[in-house]
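Enquirer: Show me how the following folds:
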Amino acid sequence: MVAPESWQTKKDFATKRLSATTAPTTSFVKGKEMENPYNGKSTRLCLAFDIGTSFSSISYCILNPGEVPVIRNVDRFPRQHHADRIEKVPSVIYYDHAGKLWAIGAEILDPEINSEAADEGWIKVAWFKLLFGHKKAAKLSHHSPLPANKTKEDVLSDYLQYLYECSRDFIEDAHPDGVFLWKSLHGDAQFILSHPATWGGKQHDMLRGCMAQSGILPNSHMGRLAFVSEGEANLHYIMRHRHELGLDSDPKGDGVLVFDAGGGTIDIGSYNIIQWSPVVMEEMSVPESLMLGSHVLAVELRAMLDRVTDKREALHMYESFEQFTSSPVDQRIEEVHPEVVKMFDSCVSAVVQAINVQRKGNVSKLRTAFFLGGLSLGSRLCEKLVSRLRFMHIRVFRPEHLLGHAVSEGSISCYLNNHVIYRVARFTYGVKCTREFEQNDPEHQRRRRSAFVNPSGKVFLPNGYQAILKKGTRVSRDREFSWVFVHECNRKEETKTASCEVICYVGDLANPQWMDTEPGRVFYLTNLVPQLIGCKDKYRTLCAVRADVSNVPVFPLKRSAIHFTQAESARPFYRQKFWVVLSFGMTEMKAEVKWFEGNEERRSPANVIYEE
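Expert: Next up is the predicted model:
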């Protein structure tokens, strides 16, 4: 793969620096062994990229058949400013106004680069990860605007390509015969991308597109791309280093709280330890994700400073903020600014509330918490949170000396040997459906004006909702959920393809039945016709499932003479019956179509499509 032209045309000082920082062969090829030998048939390269809001990291593993895999971390980068090893590189890119890339990642740490950026008026793009998340997160990124001709996908593609090039350079320099090793393995490499717990299929599609745009993976090879949530990556990192953390006693039956304070969010997840050796775990509750990361709080601080005209008060606010987030005890100021105290008290309250949600029904099990991410152990914020947790009889671990590659290293560990066998459904998942009219059902009577007759002569009501998987359900990795799809149509040509939408219900009903109303909603009369207040905000389309069903048997049938004219009854209609099968147990949702030919089950893959 050839680096972008803008990377090849750096200033002279960048080229000189490259030769000065090239590492001696094998000097830093160290890593942590996994527990089980690799059972694959051929040698493979596994690369994990952790793209954080502020900083990013890379880990990799060379999988040799019959050998215990060793995870290694990239800690030297081309064109870095100094010869020391660095665990993470800034998630920052400098572009000129034409959109040409001039500096990226480790290069940003060079004062000369920043000086030239100021002289040339380059655009500094940071926090671009927030553009892909929640709308509230995307709004925060306006503090770091994109060049006029660059999209968020362009920026992420550039950064992914940078990480890929850094991986190549490191492996070629660090291993004996590294150039040959890279050439022989990179064409079939397995890639793992980590992401926040709130990201789903829409973001997965975006990441696939960026991997293709960057030239790392063609669209036809997306089977070599896997996704891991940052929370589970952190969990697997902790389990790999459990002996270094002093977790030698068997905590079977105990719960573990994983607290990750990043630049954009604070993510909180809880896991129950089913078995200790080998490790087997399950999710205890739906993970919480709070928009209270360090960058979010810094933006709030900036807004506070903009309202202050007194320079001394502004300095007081800034020092107070630093004390809450990073300053150690010996650098503390005597009196903290009250507005900053109020901001962080609100943050602590929100975090504690989220922890209590995780503890609901599991109070006696949650006994250990791990603090990861950029939050300093000596900060006031960390002290406040630790104090609250200890009050809940939860012991707290903060493995500060091990954190540099926690997510990227944990991503590979999770991919190779996933310890989490049960997850908790985030939402109620279902589909829009029709319900056969029942004369004695009061709700059906209220809806009789909307009834219609299908080709077989049965009376149905529209706007029904059929739950497939209810929120809070424990889901194993191999458990499937399905619903029957009876397709009736007038033309045989309409039986070639089928599609439906998977819809999430986010309301409070335990068993939602209708998509246009809920109990307690008011009826309005419009032109003397009852109109129901809609509940569209309670139902959100997650994705569409589309499948080729041309191999599913089609049966021509006669129409009912009761509901159709003689001419209409003379024309047949066509019916197909199949099941749409969904798997929710992994990070990605999978879909298939199944049907029966006699007693034999048949299956065919289906496409899961997320709208822009």
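
Enquirer: only C-alpha atoms for contact and neighbour calcs from this point on.
Expert: Will do.

Enquirer: Look at F324 and give its secondary structure.
Expert: Look at F324: counting by DSSP: H, G, I helix; E, B strand; the rest coil, its state is helix.

Enquirer: Alongside the first, I'd like the structure of this one:
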Amino acid sequence: MSSSRSVYRGPHRKLVLAFDVGTTYSGISYSVLYPGQVPEIKGVTRFPAHEQISGASKIPTIIYYDRNGQVRAVGAEAMREGIYETAEDEMWIKTEWFKLHLRPKTEASRHIANEIPPLPLNKTVTEVLGDFLKYLFECASSYIQDTHVNGPDLWASVEKDIDYVLSHPNGWEGIQQTQMRQAAIQAGLIPDTRTGHERISFVTEGEASLHFSIQNGLPSGVMKQGDGVVIVNAGGSTIHVNAYSRNTKGVIEEIAAPQCHFQGSASVSIHARLFLEKLLADSPFIEDMDYIIQCFDKTTKHRFRSIGESQYIKFGSTRDNDATYGIRFGQLKLQGSDVANFFEPSVKSIVNAVVEQRNSAHKSISHVVLLGDFSDNDWLYIKVLESLRPLGLNVLRPENHVSKAVSDGAIYFYLGHFVRTRAFKMVYGDFSYIPYDSSDPGHGRRQDNTFLSVAFLTKADTLSTTDVMQKVDALNEEIFQAAALLGEMLQNTDRTIRTQEQITEAFEKARWMLGEQIANILAAESLNLHTNLNPLLAQVVLQIAITTWCRFVISSWKPGDTTAEGFLAAIYSEIRRVGE
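Expert: Down below sits the predicted model:
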């Protein structure tokens, strides 16, 4: 579903910044508005120390404070190599998940209260959020000045009158918005005046996701027949669920009360921690729990996709071994079924919420769009798809940077509000929906009161350096998991007796792939038929072999190469067949 964005008709150049402060990751989108030109939406894709982390245009929502309450490291800088040791030595305080301290204290969020890390002493949530907003502002300023033609002059012309869009979870209302506005004032984004307050707009993450979906997720015609669509924004801490449809006037209306559940990707980490704390309770490695969970978050949680495959969390060195707890060479082995259980509460939350939206909506619903960082997870997508498809629902996951859905959607929201009719969470009186009555003079007078002219920018995303790094990280993790699994399988396989001549011939062929030193070590071990192959050596060899093969396939491919294209097409077809 696409449309065109109208030109900006303001009297002077203007900058709009959208800050998506997520529980675990945060992002920035912006648009420089030029009079007489169609606005273009862009994202900040470069941050200090950004090369140290994975993620499309996002940084961790983390702040380190020293003992005096001064900010020492923020975002990707808080994840760089050596920062953990520095923080321990200098007694810095790590602050994360602080956004959740703003949440309404309702029954729905009561179960996570004990899991939210406390704020630093003598710091309020408004102050912490203000420090983070200040950092995002500085990152946006540096990026725009560095990447735009005449960037410093551009920034100087707009910095005193920037408009901001702050997104927040469904269900957050006046109290939370007041605290967020106060944080923006403390960050120096706006003055504490009426004019300053007017420069900040708020949008729910659900509505921002709808704006993004209209441009990037919904096939043409999905809402033209009057059917509804459910937007699921699965983020770090929360899962937002909204249902919308388009009426005969072309107006988008909310057709069911929005929902917000605290079962985002952080919930998976919480369940993993509970499981591992019980598993390693009597192990000396219990002291490494924080780092183990950090490694789980970076790798296993993102790559998990099969209940039948064991998963390995690489957290230590080759000297770290404890067979009793499934730890070998610094790798903790988990059963795929256990990892699947970590995801189950989140999967159930999404499925139940979608079903509730469909049951309570006053129009039929045929499509579900998955957005947000968490929706990138293949296992989550597969399980939601398996649960909703039998119910006649089509589940879509856009290809274009779903992690940018909220920040990009917030800019779309600013440029042209799309939702005009909302469903309230509660209703006072008897009627929630009143059908239009053409014989009622009052209805007749109001039938044309709502008019909407919508135009959205349509612009294809380009592949950024960060995207490539993310793909490489994903490939490296797949190689590690495959080598660990194959290495374990080899330990339980009978070794075929080979002659010296056969061994020599085999390793001469493999020498180009493995290198002289590894090939010689492997050949020497292979001569001893009564000793099991060193499992660490087996993993190293397998990783080298798989990596070399991947490099060979990638580097040898070129457009028009029918052999390589046929091979890759066959792989893609099989992946698609299995997925379906």
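
Enquirer: A14 of structure 1 versus H81 of structure 1, what's the distance?
Expert: Between H81 of structure 1 and A14 of structure 1 the distance, using Cα to Cα, to the nearest Å, works out to 9 Å.

Enquirer: Okay, and S269 of structure 2 sits in which element?
Expert: Under the criterion of DSSP states H and E, S269 of structure 2 resides in helix 265-279.

Enquirer: Check P117 of structure 2 too.
Expert: Using DSSP H and E, P117 of structure 2 maps to neither a helix nor a strand.

Enquirer: So it is in contact with E96, correct?
Expert: Yes - if you go by Cα atoms under 8 Å, P117 of structure 2 and E96 touch, sitting 6.8 Å apart.

Enquirer: Compare these two and say which one has the larger neighbour count.
Expert: Remark: of P117 of structure 2 and E96, E96 carries more neighbours, 20 against 14, as counted by other Cα atoms under 10 Å.

Enquirer: and the more buried one, what pairs with it in structure 1?
Expert: Matched to structure 1 by TM-score structural alignment, E96 of structure 2 sits across from A126.

Enquirer: H168 of structure 2 too?
Expert: Looks like H168 of structure 2 aligns to H195 there (TM-score structural alignment).

Enquirer: I'd guessed A56 of structure 2 sits against A405; true?
Expert: No - contact criterion Cα under 8 Å: A56 of structure 2 and A405 do not qualify, at 11.3 Å.

Enquirer: the more surrounded of these two?
Expert: With neighbours defined as other Cα under 10 Å, A56 of structure 2 and A405 compare such that A405 has more, 28 against 23.

Enquirer: so how far is I59 of structure 2 from that one?
Expert: A405 of structure 2 is 15 Å from I59 of structure 2, where distance means Cα to Cα.

Enquirer: Same question for I53 of structure 2.
Expert: Separation of I53 of structure 2 from I59 of structure 2 (Cα to Cα) stands at 8 Å.

Enquirer: which of these two has more neighbours?
Expert: Taking other Cα under 10 Å, I53 of structure 2 and I59 do not tie; I59 has more neighbours (29 against 20).

Enquirer: What distance do you get for that one to D66 of structure 2?
Expert: According to Cα to Cα, I59 of structure 2 stands 21 Å off from D66 of structure 2.

Enquirer: for structure 2, what's the longest helix?
Expert: The residue-count maximum for a helix in structure 2 (DSSP state H) belongs to helix 465-491.

Enquirer: residues of that helix that come out buried?
Expert: Under the neighbour-count criterion of 16 or more other Cα atoms under 10 Å, helix 465-491 of structure 2 has 466-467, 469-470, 473-474, 476-485, 487 buried.
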